[in-house]
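Sharing a model that was predicted from the sequence below.
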Amino acid sequence: MRNRRTAAVLALAAGLAAATLASTPAQAAAEPRSRLELTVENGDASTRTSTTLDCHPAGGTHPEAARACAALETAGGDFDRLGTARQQQVVCTLQYDPVRLSATGTWKGRPVEWQKEFGNACEAQGATDGVFPL
């Protein structure tokens, strides 16, 4: 009797493990890829830096990839919706030192082409919720 119970438990565990392994690749394939190139350029275009941001899972060359992905997730991948809650809490000087930000790539499989110019890096940081490493 005990051997039958042990065999039944082992068979159930093996079946669950096989089902989990079989569903993992399908779930991974179902998650759309998010890969972005984020560019920061000063106003006269003499300085330009680029970084990559991968989300789902977070990675790339971005120094705070998980935080940037979380901000984009909250904004639904819409760069114009980034920082809307924080924007009014950020206090910046009125120094004019323009910075141009751009993002190209894909967000959850959808193409992304976005760029915007800000009066200075502080303003850009607040408006984009820190997605761009400035």
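Structure's in. What do you need? Residues are numbered from 1 along each chain as shown.

Could you use CA atoms for every contact and neighbour count after this?
Will do.

which residues of this protein fall in strands?
Applying DSSP state E to the chain gives strands spanning 34-42, 48-55, 99-107, 110-118.

Quick check: which of the ones you listed is nearest to Arg5?
strand 48-55 (44.6 Å; C-alpha to C-alpha).

Show residues contacting the closest one.
Contacts with strand 48-55, where a contact means C-alpha atoms under 8 Å, 6 or more residues apart in numbering, come from 33-42, 59-62, 65-66, 69.

adding another structure so you can compare the two:
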Amino acid sequence: MPRRRNAAVLAGTAVLATVLTPASAPAVAVPTAAPASARPWPAPMPVPEPVMPAARQDQLTITVSTSPEGVAAPHTAPRGVRGGGAPTRRTHTLDCHPAGGTHPDAPAACDAVDRASQGPRDPWQPVPEDAMCAQIHGGPATARITGVWRGQRVDASFRRTDGCEIARWNALVPALPGPEELGE
């Protein structure tokens, strides 16, 4: 069987010659240079490198308020309740991914918020009305967290009025102050 050549232009940039040989031998494709007239015009634009999205930055403002735990004199206060003390109010900013802001321990606070937000409960949602909670009082401290976390607006209030609220608060320690920082 005689040899035949068949030329084709692939994607307008190269010519491929196919050489046919006897039936016992496989066909062989031999690349050749494309003639100048077969090259596309204008030349294709280079593909730019993919642009990496900017690092996520979550920003929260944390305001913690305390008030006197008791108004009675220390000798008449119920056991476990401290009397006196002036109310305080502290506000910190917390930037995460990367960690920063005015929070005294931003990296640990960011880790705590990350863990809490990956848990089974949304840390920004209040305790459900029908929740059964232990009736223990964790003190008069309250907190409000506002800002943006994982692209979602956050406006959540926290208190330590029962077991469920204390557990919700403690899930965010050290973003929120722990019992020792609150004087408990």
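Structure received. Quick caveat, the model's predicted, so the values are computed rather than measured.

What does the TM-score come to for these two?
Here the TM-score for the pair of chains, by TM-score structural alignment, normalised by the length of the first structure, is 0.57; 97 aligned residues with a C-alpha RMSD of 3.2 Å.

For the most centrally placed residue in the first structure, which residues are in contact?
Nearest to the mean C-alpha position of the first structure, counting by C-alpha atoms, centre = their mean, stands Cys69 at 2.4 Å. By C-alpha under 8 Å, 6+ apart, Cys69 of the first structure lies in contact with Leu53, Asp54, Cys55, Ala58, Val131.

And the second one, what's its match in the second structure?
With TM-score structural alignment as the criterion, the equivalent of Asp54 of the first structure in the second structure is Asp95.

How much space separates its match from Ala156 of the second structure?
17 Å (C-alpha to C-alpha, to the nearest Å).

ok, those two, which is more surrounded?
Counted by other C-alpha atoms under 10 Å, Asp95 of the second structure and Ala156 do not tie: Asp95 has more neighbours, with 23 against 15.

Name the residues of the lengthiest helix in the second structure that are buried.
What stands out as the longest helix in the second structure, according to DSSP state H, is helix 106-117. Residues of helix 106-117 of the second structure classed as buried: Ala106, Pro107, Ala109, Cys110, Asp111, Ala112, Val113, Ala116, Ser117 (neighbour count, 16 or more other C-alpha atoms under 10 Å).

what's the answer for stretch 24-35 of the first structure, then?
If you call a residue buried by 16+ other C-alpha under 10 Å, then stretch 24-35 of the first structure has these buried ones: Arg33, Ser34, Arg35.

between these, which is closest to Asn3 of the first structure?
Sorting those by distance to Asn3 of the first structure puts Arg33 at the head of the list, at 47.1 Å, by C-alpha to C-alpha.

List the contacts of that closest one.
Counted by C-alpha under 8 Å, 6+ apart, Arg33 of the first structure has contacts Cys55, His56, Thr106, Trp107, Lys108, Gly109.

can you put the residues you listed in CSV and add distance to Thr24 of the first structure and neighbour count?
Below are the contacts of Arg33 of the first structure laid out as CSV (distance: C-alpha to C-alpha, whole Å; neighbours: other C-alpha atoms under 10 Å):
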residue, distance to Thr24 of the first structure, neighbour count
Cys55, 18, 22
His56, 14, 15
Thr106, 23, 19
Trp107, 22, 21
Lys108, 18, 16
Gly109, 19, 12
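
now these in TSV, with distance to Ser46 of the first structure?
TSV is the format used below for the contacts of Arg33 of the first structure (distance: C-alpha to C-alpha, whole Å):
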residue	distance to Ser46 of the first structure
Cys55	30
His56	33
Thr106	27
Trp107	29
Lys108	32
Gly109	32
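
of those residues, closest to Ala14 of the first structure?
His56 (28.8 Å).

Identify the spatial nearest neighbour of Gly139 of the second structure, chain neighbours not counted.
Setting aside the residues directly before and after it, Gly139 of the second structure is nearest to Arg160 in space (C-alpha to C-alpha, 6 or more residues apart in numbering), at 5.8 Å.

what about the aligned residue in the first structure for the one you found, how many neighbours?
The equivalent of Arg160 of the second structure in the first structure is Phe118 (alignment by TM-score structural alignment). Using other C-alpha under 10 Å, Phe118 of the first structure is surrounded by 18 other residues.

repeat for Arg89 of the second structure
Residues near Arg89 of the second structure, counting by other C-alpha under 10 Å: 12.

repeat for the one 3 residues further on
Residues near His92 of the second structure, counting by other C-alpha under 10 Å, number 18.

Could you measure from Gly105 of the first structure over to Gly76 of the first structure?
Using C-alpha to C-alpha, one gets 15 Å for the distance from Gly105 of the first structure to Gly76 of the first structure.
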